[in-house]
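>>> Dropping the sequence and predicted coords here.
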Amino acid sequence: MSELKESGLKREIGVWGLSANIVNIIVGAGIFVLPAIISEIMGSSGIIVYLFCGFLIALVMLCFAEAGSKVTRSGGGYAYVETAFGPYSGFLAAIFLVTGSVFSDAAVANALVELIGLAFPVFTDPVNRFLLLFVLFSGLAFLNVIGVKQGIGLVKINTVAKLTPILLLIFFGWKDVSFSNLYWEAAPTFDQFGQACLILFFAFQGGDAGLSVGDEIKNPQKTVPKAIFIGILFVLILYVLIQTVAQGVMGGQLPDFKEAPLAAVADVVFGPIGYTVLLVGAGVSMFGMLSGEILNMPRVIFGFASDRIIPVDKLAAIHPRFKTPYLAILLYAGLGFILAALGGFRQLAVIASASMLLVYFGVSLSVIWLRKTQKSKQGDFKIPFGYTVPLLSAGIILFFLSNLTGYEKTGLTIFFVALTIIYFMVKSIRKKNKIMTK
C-alpha cells in the first residue's frame, strides 16, 4: 500500500507514538482532585471504579477508531453521528460535545481557584473568587483573540508539568503507604459504585481526540487496537497507582483534602517542599488544560457555525485585525466563566461527564448503523467480535447515565427538548427564506 493516502499525509505514527498521544490527552487536570472524591464515595474500594471506567473508555475508543475509518471528514464524534443518523443527530452531538467541554473547563477552573485559595486565603472570599475567575477567563480569551501563536505557547508546558510530579509521588510514596488503609471495611453499594463511576469518568474522557491523526497512522488496522490497549492500560495503571498511594498514605483522612489531595499526600511523603511542588504542578496542569481548551474549542464552534451545524452564523466571524474567531472565543470563555462562578467542581464534572457520555453513546450506535449502511473498504478498521463492543459500550454508558440525580436528568431532558425546538425552528425559517429568494 502506498505511504500516501488521499489526504497526502505521510503515515509515520506507530504504536508507541499513538499510545503517547492518547495518554497525553486523557491524563488531565481532574486526576489532581478526584482521588479525594472517590475516596469519600467508595472508601478503600475505589480502585474497582478505575478499572470499570478504564474498560469503558477502551470500548468507546475502539468505536471511535472504527467509525473514524469509515467517516473520513473532520469533526470527530459529531461527524460520525451525523453521517450515520442525519443532521439533527449531528446537531445534538455537536452541542453536547461543546457543552461537555465548557462544563469541564468550568469544573477545572473551580478546582484551580480552590487550589490558589490554599496558597492565598484571600481568594476564598466569594467576591475575590468571582474576580479571580473573571480575570482567568477574560485573560485567556484576550490572549487567544489577539493570536493563535500566543495561545498555543501556553499549551506546550502542560505534559511535562502534569506527569513529572505524579510519577515522582507514586515512586517515592510507597514507603509511606500503610496497607491497613487499603483494606475494604465493607463492600460499596451499587448506588455508590454508579455515582463514583459517573464522576470519575471525567478523568478518562477525551482520549478519542488522540485518534484524530488517523491519516498519519502506519498500518492502522493493527496499530490502532494495539495503541488503544497500551495507552489505556498505561492510564489505568497510572490512575490506580495514584489512588492506591493516596489512599494508602492518607487513609480515612483523604476526603478531607478535596482541594488538593495529591499535594496533601506529597506533604507526608516529601514534607512542605513536596506539598508546594505538587500544588504548583497541579495548578500549572489545570491552567495548561484551560489554556488549551480555550485555544481549541472556540475553533470547533467556529467550524460548526461555518458549516451551519449550529444556527448562529455570527460565530463564524473572524476578527478583521487578528484573524481569529473572536466571537466564538468570547462566547466560549464567557460561558465557562458563568458556569464556574455558579457551580462547584463536583457538580460541573458530573454534567461534563454526562454530556460527553451522550456523544460517546451516539458514536457507539453509529458503528452499528455504519456497518449496516456502508460497505467496508480496504484499510478500514473493524472491531472484532461482531457487535459485542459497540453494544457493550452503549449499555455501560446507559448505566453511567442512570446514576444522574433526578434534578440532573430533568435538566438534561429540558436541554434536549430546547435544542430540538431550536433546531426545527431554524430549519423551518431557513426553508422559508430559501423559498422566498427563489
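Right, received. Where do you want to start?
>>> CA only for contacts and neighbour counts going forward, please
OK.
>>> Helices of the stretch 101-250 of the chain, start to end?
126-146, 148-155, 158-173, 190-200, 220-250 (DSSP state H, counting those that start in this stretch).
>>> can you list the ones you listed in TSV and add mean neighbour count and distance to Leu115?
Written out in TSV, the entries for those read as follows (neighbours: other CA atoms under 10 Å; distance: least, CA to CA, whole Å):
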stretch	mean neighbour count	distance to Leu115
helix 126-146	18	11
helix 148-155	16	19
helix 158-173	18	15
helix 190-200	20	19
helix 220-250	22	18
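>>> So for Ala341, which of those helices sits nearest?
When those are compared by CA to CA, helix 126-146 sits nearest Ala341, at 6.1 Å.
>>> who's in contact with the closest one?
If you take CA atoms under 8 Å, 6 or more residues apart in numbering as the criterion, helix 126-146 is touched by 109, 113, 122-123, 150-151, 291, 294-295, 319, 322, 324-326, 329-330, 333-334, 336-337, 340-341.
>>> same thing but 6 Å
With CA atoms under 6 Å, 6 or more residues apart in numbering as the test, helix 126-146 has contacts from Phe123, Gly151, Phe322, Thr324, Tyr326, Ala333.
>>> tell me the two of those residues that are most distant?
When these are compared pair by pair using CA to CA, the maximum separation belongs to Phe123 and Phe322, at 33.4 Å.
>>> Who has more neighbours out of these two?
Between Phe123 and Phe322, counting by other CA atoms under 10 Å, Phe123 is the more crowded of the two (19 against 13).
>>> I'd like the helices of the stretch 101-250 of the chain laid out as TSV, including distance to Ser19.
Shown next, in TSV, are the helices of the stretch 101-250 of the chain (distance: least, CA to CA, whole Å):
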stretch	distance to Ser19
helix 126-146	29
helix 148-155	19
helix 158-173	14
helix 190-200	21
helix 220-250	5
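>>> Tell me which of those sits nearest to Asn181.
Of all these, helix 220-250 sits nearest to Asn181, with 5.1 Å by CA to CA.
>>> Packing partners of the first helix or strand past the closest one going along the chain?
Toward the C-terminal end, the helix or strand that comes next after helix 220-250 (DSSP states H and E) is helix 261-270. Contacting helix 261-270 under the criterion 3 or more CA pairs under 6 Å, 6 or more residues apart in numbering; DSSP states H and E are the following elements: helix 272-306.
>>> And the contacts of whichever helix or strand comes after the helix it packs on?
The first helix or strand that comes after helix 272-306 along the chain, using DSSP H and E, is helix 326-342. By CA under 6 Å, 6+ apart, the surrounding residues in contact with helix 326-342 are Val102, Ala106, Asn110, Phe137, Val145, Pro298, Leu315, His319.
>>> In addition, the following structure is provided for comparison:
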Amino acid sequence: MSGLVRGLGLGDAVLVGLGAMIGAGVFSVFAPAAAAAGSGLLVGLAIAAVVAYCNATSSARLAALYPESGGTYVYGRERLGPFWGYLAGWAFVVGKTASCAAMALTVGLYVWPERAHLVAVVAVVVLTALNYVGVKKAARVIVAAVLVVLAGVVVLGLRSSGVELGNVGFSGGFGVLEAAGLLFFAFAGYARVATLGEEVRDPARTIPRAISLALVITLVVYSVVAVTVLSVLGPSRLAESTAPLVDVVVVAGFPGLAPVVTVGAALAALGALLALVLGVSRTVLAMARDRRLPVALAAVHPRFGVPHRAELVVGAVVAVAAGVADLRGVIGFSSFGVLLYYAIANASAFTLGRRVVPVVGFLGCVVLAVTLPVASVLSGAAVVVVGGVLYAVR
C-alpha cells in the first residue's frame, strides 16, 4: 500500500530539515522569546539547543532501526506499546498542524500585514499543491535564498551605528525557561527527516547524519542572528516587533532593502511550511495504515508517489487554522504538542540502552512544556486528553 520512492539523498534530507527549522525560528519566534526572557534570550536558545540535541540523538538512533514514515509514532508503538505510539502521533499531528498555521501566518505578516490571514491561506493552498510533485528542487532554492538574505541582514546589522552589544545578556530568571520552550518550536524541524524514512536512500546511515548536520547548521545560524537582532533592536523593541529582521535593516540605515528581507522571510516560512506539511502528512499516513485514523488517508498517488489524500486533508485543516489563529498563540500551542512528542521519543530511546541522553532529553521536554505560557499548557493538555478519549473509544 505504501508505494513511496526512496529518492532523497543526504543533501536533500539536510535541506528538508534546514527548511523546516530556519524558516520556523529566525522569522517568527525571537520576538515572543524576547518578550519572555529579555536580554536572556541567548540563554533560552542554549537550553533549547541542548534539549534539541538530546531529542535529535534519540530520534536518529530510532530512525536507523525503524526507517518508516511516521517518526515517533512508529518508535513509540514499537518500543513502548500502541497507546504511546498513538499519543505521539496525535501530539505530532496536532502540534505540527499549529506549526503549519504559524508559518503561513509568518508569510502573511511579512508580505501583507493588513491581510495576513488571507495571504496565509493562499500560501497553504499553493504549498499543498507543490507537495504533489516533490520537494527536492523547491527545498534547494528556498534554503539557498534564505541563507543569503540572513547573511545580508547580519552584515548590515552589525555594521550599523545602532549596535549595542550590552543588549546581549545572560540573565532572565524564570522567563528564560519559557523562552526556551518557545524557541524549541524553531528547532523541531530536524525530525522531519525521520518522518520521511521511507523516502530516504540508505536510511540507517543517511538519517542520523542528516539530522546532526541540519541541527548544527541551524544552531550556528540562530546564534548569529539572535546576537544581531538583540544588538540592533534591544530586547524591548524586539519583543514588540512583528517583523524583526526588516526592522534591523531599517535601523541599520538601509530601508530600501526591507523588501528583499520581506521576500526572504516569505521564502523561509514557505520552506518551513513545505517541510511541515510533508512531516504531518507522513505521520497521518502511518496512523491511517494502522487504522488509528481513517484508512482512506493511507492512499498513495500512483503517479507522484505521495500520500495525496493525507496531504489534502492536512492542507485543508491548516488553511482553516491559518485563517483564524494568532501567531504567538499557535507557537506556544505547537511547542506543547511537539515537546510531548519528543518526550515519548526519548522514552522510546531509553529502551535501547545508553540512557543518559534520553533521560536528559525527556526531563528537558517535560520542564519546557510546563513552563510555556499558561494558555498554551491548558489548551495543549486539553487536546491531549481529547486524543486519549478518542483512542479509548476506537
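Structure's in. What do you need? Because the structure is predicted, anything quoted here is derived from the model rather than measured.
>>> Any idea what the TM-score comes out to?
Structural agreement between the overlaid chains, expressed as a TM-score with TM-score structural alignment, normalised by the length of structure 2, amounts to 0.84; 385 aligned residues with a CA RMSD of 3.4 Å.
>>> My read is that Gly279 of structure 2 contacts Ala191, right?
No: the pair Gly279 of structure 2 / Ala191 is not scored as a contact, 8.3 Å apart, by CA atoms under 6 Å.
>>> and Leu182 of structure 2, what pairs with it in structure 1?
When structure 1 is aligned by TM-score structural alignment, Leu182 of structure 2 is paired with Ile199.
>>> May I see the contacts of helix 326-342 of structure 1 organised as TSV, with distance to Leu18 of structure 1 added?
As requested, those are exported to TSV (distance: CA to CA, whole Å):
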residue	distance to Leu18 of structure 1
Val102	26
Ala106	29
Asn110	31
Phe137	31
Val145	31
Pro298	25
Leu315	33
His319	35
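>>> closest to Ile414 of structure 1 out of the helices of the stretch 101-250 of structure 1?
Ile414 of structure 1 sits nearest to helix 190-200 of all these, at 20.3 Å, using CA to CA.
>>> Contacts for the closest one, please.
Contact with helix 190-200 of structure 1 is made by Val49, Val350, Phe400, Asn403, as judged by CA under 6 Å, 6+ apart.
>>> ok so, going back, and of the helices of the stretch 101-250 of structure 1, who's closest to Phe416 of structure 1?
Checking those against Phe416 of structure 1 by CA to CA gives helix 190-200 as the closest, at 19.6 Å.
>>> Report the distance from that closest one to the chain centre.
With CA atoms, centre = their mean, to the nearest Å as the basis, the distance from the averaged C-alpha position of helix 190-200 of structure 1 to the chain average is 18 Å.
>>> Farthest-apart pair in the contacts of helix 190-200 of structure 1, please.
Farthest apart among these by CA to CA are Val49 and Val350. That separation is 15.0 Å.
>>> Same drill for the two, tell me which one is more crowded.
The neighbour count for Val49 of structure 1 versus Val350, taken as other CA under 10 Å, is higher for Val350 (25 against 22).
>>> where does the aligned partner of the more buried one in structure 2 fall, helix, sheet strand or coil?
For Val350 of structure 1, the aligned position in structure 2 is occupied by Gly332, per TM-score structural alignment. On the three-state scheme (DSSP: H, G, I helix; E, B strand; the rest coil), Gly332 of structure 2 is labelled helix.
>>> residue in structure 2 matching Ala67 of structure 1?
Under the alignment (TM-score structural alignment), Ala67 of structure 1 pairs with Leu62 of structure 2.
>>> host element of that match?
Using DSSP H and E, the secondary-structure element containing Leu62 of structure 2 is helix 41-65.
>>> Now the element after that helix, going C-ward?
Counting by DSSP H and E, the next helix or strand C-terminal to helix 41-65 of structure 2 is helix 72-79.
>>> what's the mean distance for that following helix versus structure 1?
Superposing on structure 1 and averaging over aligned pairs (mean CA distance after the TM-score superposition for structure 1), helix 72-79 of structure 2 comes out at 1.0 Å.
>>> What is the neighbour count of the aligned partner of Cys100 of structure 2 in structure 1?
The criterion is TM-score structural alignment: under it, Cys100 of structure 2 has Asp105 as its aligned partner in structure 1. Summarising burial for Asp105 of structure 1: neighbours were counted as other CA under 10 Å, giving 32.
>>> ok, now the one 10 residues further on?
One way to gauge burial is a neighbour count; for Leu115 of structure 1, by other CA under 10 Å, it gives 24.
>>> Surely the match of Val350 of structure 1 touches Ser376?
Yes: look at Gly332 of structure 2 against Ser376 with CA under 6 Å: they come within range, at 5.2 Å.
>>> residues contacting Trp84 of structure 2?
Each residue near Trp84 of structure 2 by CA under 6 Å, 6+ apart is listed here: Gly76.
>>> Which position in structure 1 pairs with it?
Match for Trp84 of structure 2 (TM-score structural alignment): Ser89.
>>> quick one: what helix or strand has its match in it?
helix 87-119.
>>> same deal with Ile421 of structure 1?
Following DSSP H and E, one finds Ile421 of structure 1 within helix 406-437.
>>> for Ala204 of structure 2, what are its contacts?
If you count contacts by CA under 6 Å, 6+ apart, then Ala204 of structure 2 has Ala64 around it.
>>> do you know how far it is from Gly197 of structure 2?
9 Å (CA to CA, to the nearest Å).
>>> How about Ala34 of structure 2?
35 Å.
>>> Could you do Pro67 of structure 2 as well?
Look at Pro67 of structure 2 and Gly197 of structure 2: by CA to CA, they are 4 Å apart.
>>> of the two, who's got more company?
Between Pro67 of structure 2 and Gly197, Gly197 has the larger neighbour count (other CA under 10 Å), namely 27 against 24.
>>> so who does the more buried one touch?
The neighbourhood of Gly197 of structure 2, defined by CA under 6 Å, 6+ apart, consists of Pro67, Glu68, Ser69.
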